[in-house]
Structure formats: C-alpha cells, structure tokens
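Peer 1: Prediction below, plus the sequence it came from.
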Amino acid sequence: MSKWTLGIIGGSGLYEIDGLEDRREEQVETAWGKPSDALVRGRIGKVELVFLPRHGKGHRITPTDVPYRANIAALKAAGVTDILSISACGSLQEVYAPGEFVAADQFIDRTFARDKTFFGAGMVAHVSMAEPVCPRLSGLAADAAEAVGAKMHRGGTYLAMEGPQFSSLAESKLYRQWGCDVIGMTAMPEAKLAREAELPYAILCMVTDYDCWRAETEAVSVTNVLEIMGQNSALARKAVVELAERLSGTERTPDPNGTDTCLDYALITAPSARDPEMLDRLQVIAGRALNG
C-alpha cells in the first residue's frame, strides 16, 4: 500500500485541524461503542486525514473514560493507515522545558482502570510492545514539528498515569528515578490498541509543565497548563499541516517494526476453539489476519 491515510488523535488543547480541504464530519459507532466525537475527514494535498479529538470537543471526557477501543476501531474502519497522537504532558527531566515537544518512543503503563485489548475469551492474542512507536512516522512527525519552529526532542520514555489527578511529589520523584522523561494520562492503552489494530503509531508530546518535582517551580495546575497549551497547540496544528504536505510526496512503506502484519505472530487461540461471535466482532480490527 502506497497511499497514506493519516489518523490524528488530538489531545488536550487540540480540537481542530487547520487547512483541511473537502472537510466533512462522520458520526460512527463501533462494536466497542461510539468514539470520543465525530470523525473529521478531509485532505491536505494528496494525503487523506481523519481527525478525532480524544476528549471530545470542549474537553468533556476524562482520561480514564476516553473510549480508547472505540477510537482506534473507528479510525481503523475509516481506512486509516497510520496514527499520530498529539498529547499534552508534564516534564520529568530538566532538559524538557515547557513549550517544547518530545517524540516519545517508549512507555511505562501505570493505568489500571481501562480496557486495554480488543481480544479476550474465545480469541486471545499477544502482540509485542517492545518497540511501541513506528520510527518512520515518529521521525517524519518530528521533522515536521521542527520545520514549523518547535523545539523538538527525539526519543524519550512516557509514563502513563491513571489520573485525573496530577502526581504526588513522591510519585513524581519515583518516576524520575525510573528514568522516565515525560508524564501523561492518555498514551496508554491507546498505543497498545493501535498495535493490536496493526496501525503504526507515533506520538508528539507537548510539554506544558514540570509536574511537581522541581522545587523552584510551582507545582502543576490547570491554570499554568492552559497558558502553555495554547502556544503548543498552535504549533501542533502547523506541524500536522506540514507533515501532511511532506507525506503528499512520499510513498508509504510498511512500518519497519512490522506493525502492519504483527497479528500474524500474535493470534494464539486454536481455530477450533475460537468464538464465532468474538471473531465477528474482531473483523474490523483483525480481519486481515483472521481470514488469511
């Protein structure tokens, strides 16, 4: 497949995409319920885009209550080939300053109240998450962000916390000791579900604060987050346009980590033991592998 259809999941502060031609909204429903909001479809140059605000317009859905499975399933059903997530985050290291961007490439999942897989009883699968981010897409997104003026850091570990409360001081210090670079509330299970759906995934993290570990800085609050978020979101919207324009002249190749066909090595339930109802539900996610 050489044609890009780019799915954009917009996080806090990013509720629209600029410059979309042939813009239209689609209300959809999946086997896992409705996504966070209507899908916004359009194109920039030769690239099709499908945009979904993670928290819904007006930021009405908490990190825990985001319908992650429905979101990924809706993007897969819409023909998306690759997903770029844009997410606000806190910095756990001095080098990542508020207003800067981090293309995280590793995650530690500390969430505990979310549905984290499409699979289950009657059809079990174990996908590899050793390399959770597509290096090709991540690099292209970082290049685009730099081109529009963002201070970009390539690589880093994202600690996903449950929320919606911010960290305690003890937690923030612990995560620093673990070697984490940024902290947020939404990249997990989003990245895991994208992998199960065989969708290459990358994330641009917009740093809004220093969490609460930095003694000389006021602890994170919504007030100071919103101020930085406005600046970051403007850059993020420009970066998406720049990325799409660059992709217009780039042939899509498979994810070098093998995400496009990862279910070939993940399905473990014997054909004779598979639940027909579960198989039917999984068609939009895993039909390529199940029917092959």
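Peer 2: Cool, got the structure.
Peer 1: Please count neighbours and contacts with C-alpha atoms only from this point.
Peer 2: Noted.
Peer 1: my read: residue 195 touches residue 189, true?
Peer 2: No: Residue 195 is beyond contact range of residue 189, at 10.0 Å (criterion: CA atoms under 8 Å).
Peer 1: So which of the two has more stuff around it?
Peer 2: residue 195 (26 against 21; other CA atoms under 10 Å).
Peer 1: Let me know the distance separating the more buried one from residue 221.
Peer 2: Relative to residue 221, residue 195 is positioned 33 Å away (CA to CA, to the nearest Å).
Peer 1: Would you quantify the distance from residue 61 to residue 214?
Peer 2: Separation of residue 61 from residue 214 (CA to CA): 29 Å.
Peer 1: Looking at the two, which is more packed in?
Peer 2: residue 214 (18 against 14).
Peer 1: what about residue 112, how many neighbours?
Peer 2: By other CA under 10 Å, 12 other residues sit near residue 112.
Peer 1: Leaving out chain neighbours, which residue sits closest to it?
Peer 2: residue 162 (6.6 Å; CA to CA, 6 or more residues apart in numbering).
Peer 1: what do you get for residue 176?
Peer 2: With CA to CA, 6+ apart as the criterion, residue 176 has its nearest non-adjacent residue at 5.9 Å, and that residue is residue 92.
Peer 1: before we move on, what about residue 231?
Peer 2: That would be residue 99: by CA to CA, 6+ apart, it lies 7.1 Å from residue 231.
Peer 1: who touches that neighbour in this structure?
Peer 2: With contact set as CA atoms under 8 Å, 6 or more residues apart in numbering, residue 99 has these partners: 151, 206, 207, 208, 228, 229, 231, 232.
Peer 1: switch to 10 Å and redo it
Peer 2: 150-152, 206-209, 227-233, 235 (CA atoms under 10 Å, 6 or more residues apart in numbering).
Peer 1: cool, and residue 217?
Peer 2: 209, 210, 211 are the contacts of residue 217 under CA under 10 Å, 6+ apart.
Peer 1: Equivalent analysis for residue 184, please.
Peer 2: Going by CA under 10 Å, 6+ apart, residue 184 touches 63, 87-91, 158-164, 166-167, 205-207, 211.
Peer 1: residues near the nearest residue to residue 208 once chain neighbours are set aside, how many?
Peer 2: Distances taken as CA to CA, 6+ apart place residue 98 nearest to residue 208, at 4.7 Å, with adjacent residues excluded. Neighbour count for residue 98, taken as other CA under 10 Å: 19.
Peer 1: hold the first one in mind and look at this next one:
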Amino acid sequence: MTVYAIIGGTGLTQLEGLTITAALNMDTPYGAPSAPVLRGEYAGREVLFLARHGHPHRIPPHQVNYRANIWALKQAGAEAIIAVNAVGGIHMAMGTGHFCVPHQVIDYTSGRAHTFFEGELDHVTHVDFSYPYDEKLRELLIAALAAEHCEFSSHGVYGATQGPRLETVAEIARMERDGCDIVGMTGMPEAVLAREVSLPYACLSLVVNPAAGKTTALITMAEIERALEQGMGKVKAVLARVLS
C-alpha cells in the first residue's frame, strides 16, 4: 500500500486527526527540514506529514528549505506526495474557496536552491518535467473533490512567484497573459525536486484570495485567514477520502 506524504502549507501546519506514532527529527545533506517529519495513521492509512513553513508557521516561502524537505520525506519512506497550497485566484473561475488541481506550472521564482543535481557530479542529469504533476495522483484528488461536493477545477496553471510580498497588478496581468490560472509562492522548486527523486507529486490548491487587480479591495491577511479557516475542513476531508 502506497505510503503518502502530505506537505501542509499555510493554514495546515498540523493535521488534525493524525495519530502520531513517531516524530522524526531528520538531518539531510541539505540541512534540516522545516519541521519534524510526523509518521502516523490518518483515515486508516500510514502517512507522513511535514509542515512546509514549520510549526508554528514561521518560515517564509523564499526561505523554505525545499531540498531538505523532499529529501527527508524520501528517506522517511514516502512513495508519493500530496502538497497542499494556499493560492490567489487569477482566472475568473478561481474565486475564494475554490479548489484547483493544477496540471501545469510556470516558475517565476529566483535564487532558490532548486535542484539536487549540482556540485561534484559524476555526470550531468536532466529530468523530464513536461508534465510536472503525477496524473494518477491528480485523478485521485479530482475524484475526492467531486465526492466531497467541493467547487473545483480539474486543470489549471500554477504561477509560482518569489514572495514573501504579494504581486502587483501588472505582474498578475502578465501572468494572466502567460496563461496562469492561480498564483502561489511554494509550488516551485518543490515539484521538480520531487521529480528528481522519483516521487509522484500532485498539488491540492485552495484559493484564499483574488489576485491583485481582480478585486477593487485591498488584499488583507484577515481575508486570507478567514478563507483558510473555512476551507481547511474541506481540505482534510478530501485528504481523508484520497487515503481511504
């Protein structure tokens, strides 16, 4: 039976309902991960859980040690990863509270340690990243969202920005022209690092605010926190259904 790892983002620093059997304080060649890797049982399955931003939530997106996180999950026995991401909505369908299971990503980040294949190498390695998300995992998430009667899009392009600031109106307009449907700060290099260590990876994105220029109001943390509070119950129900 597949051992799933769940990476929790903003709003999901702990997985309520997880019966913890071990908290693994792991060391990696890339330093320490964001938090201990929690091993336990959730929805009747053995799972691993890692809080991307630490617990408590303290590590900003551009300072997450993505390499250590993915390496630690692989070493702990993960066989597939479901990543939970809070995002902004660009496409008109992506309103607050809407879910998206992206099928593509555009990387606008810079300066992040983004590969395991560097330094003293025996040979140069290039991974095929044409389709960044595992299709079987995507199908499981889509089926679970439908079964939970959530409003969702089965496809979407995730635009990954550097953060920690939110984007300008002009930047969102550019991303929309590029074909992005949602915008977040943690989708990359997490997805490609999983590919480099041969871990199937898919993303469950919850829209927590309209992107810059998609509303006349200012984007506030209070608004985002309300959307997270309202949406995380559904996130947990979807995860439970996938695992069961």
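Peer 2: That came in fine, so what should we check first? Given the structure is predicted, the values throughout are model-derived calculations rather than measurements.
Peer 1: Please state their TM-score.
Peer 2: Once superposed, chain against chain, the TM-score is 0.95 (TM-score structural alignment, normalised by the length of structure 2); 242 aligned residues with a CA RMSD of 1.3 Å.
Peer 1: ok so, going back, dump the contacts of residue 217 of structure 1 into JSON lines; add distance to residue 21 of structure 1, neighbour count and secondary structure as well.
Peer 2: Shown next, in JSON lines, are the contacts of residue 217 of structure 1 (distance: CA to CA, whole Å; neighbours: other CA atoms under 10 Å; DSSP: H, G, I helix; E, B strand; the rest coil):
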{"residue": "209", "distance to residue 21 of structure 1": "34", "neighbour count": "30", "secondary structure": "strand"}
{"residue": "210", "distance to residue 21 of structure 1": "37", "neighbour count": "25", "secondary structure": "coil"}
{"residue": "211", "distance to residue 21 of structure 1": "38", "neighbour count": "27", "secondary structure": "coil"}
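Peer 1: what's near enough to touch the one residue sitting closest to the centre of structure 1?
Peer 2: Closest to where the C-alpha atoms of structure 1 average out (CA atoms, centre = their mean) is residue 85, at 3.3 Å. Shown in contact with residue 85 of structure 1 (CA under 10 Å, 6+ apart): 7-11, 52, 54, 186-187, 190-191, 201-205.
Peer 1: measure the equivalent of residue 104 of structure 2 over in structure 1 to residue 160 of structure 1 for me?
Peer 2: Alignment note (TM-score structural alignment): residue 104 of structure 2 maps to residue 106 of structure 1. For residue 106 of structure 1, the distance to residue 160 of structure 1 equals 11 Å [CA to CA].
Peer 1: try residue 140 of structure 1
Peer 2: As for residue 140 of structure 1, its distance to residue 160 of structure 1 is 24 Å (criterion: CA to CA).
Peer 1: quick one: which of those two has more around it?
Peer 2: Between residue 140 of structure 1 and residue 160, counted using other CA under 10 Å, residue 160 has the larger neighbour count: 20 against 16.
Peer 1: So which residues of the stretch 101-250 of structure 1 form strands?
Peer 2: 101-103, 106-109, 152-154, 157-160, 182-184, 201-209 (DSSP state E, counting those that start in this stretch).
Peer 1: Show residues contacting the first one.
Peer 2: Residues from elsewhere that reach strand 101-103 of structure 1 (CA under 10 Å, 6+ apart): 86-89, 91, 96, 133, 135, 138-139, 141-142, 145-146, 150-158, 181-182, 202-208, 232, 235-236.
Peer 1: ends of stretch 112-132 of structure 2, how far apart?
Peer 2: 18 Å.
Peer 1: same deal with stretch 110-121 of structure 2?
Peer 2: For stretch 110-121 of structure 2, the end-to-end distance is 23 Å (CA to CA).
Peer 1: if we can go back for a sec, in what helix or strand does the residue nearest to residue 231 of structure 1 lie?
Peer 2: According to DSSP states H and E, residue 99 of structure 1 maps onto no helix or strand at all.
Peer 1: any idea how far it lies from residue 150 of structure 1?
Peer 2: 8 Å.
Peer 1: what angle do the helix ranked longest in structure 2 and strand 201-210 make?
Peer 2: Criterion DSSP state H: the longest helix present in structure 2 is helix 221-243. Put simply, helix 221-243 of structure 2 runs at 150 degrees to strand 201-210, going by axes from the mean of the first three to the mean of the last three CA atoms, to 10 degrees.
Peer 1: mean shift of helix 221-243 of structure 2 relative to structure 1?
Peer 2: Average distance, helix 221-243 of structure 2 versus aligned residues of structure 1 after superposition (mean CA distance after the TM-score superposition for structure 1): 1.1 Å.
Peer 1: if we can go back for a sec, overlap in contacts of residue 195 and residue 189 of structure 1?
Peer 2: residue 117.
Peer 1: List the residues that contact residue 244 of structure 1.
Peer 2: Residue 244 of structure 1 makes contact with 4-6, 43-49, 140-141, 144, 250 under the criterion CA under 10 Å, 6+ apart.
Peer 1: Ok, residue 201 of structure 1 next?
Peer 2: 7, 81-85, 105, 132-138, 190-195, 255, 259.
Peer 1: Which residue ranges of structure 2 form helices?
Peer 2: So, for structure 2 - with DSSP H - the helices run 66-76, 135-147, 169-178, 190-196, 221-243.
Peer 1: In a markdown table, list those along with distance to residue 26 of structure 2.
Peer 2: Converted to a markdown table, the helices of structure 2 look like this (distance: least, CA to CA, whole Å):
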| stretch | distance to residue 26 of structure 2 |
| --- | --- |
| helix 66-76 | 6 |
| helix 135-147 | 26 |
| helix 169-178 | 37 |
| helix 190-196 | 18 |
| helix 221-243 | 25 |
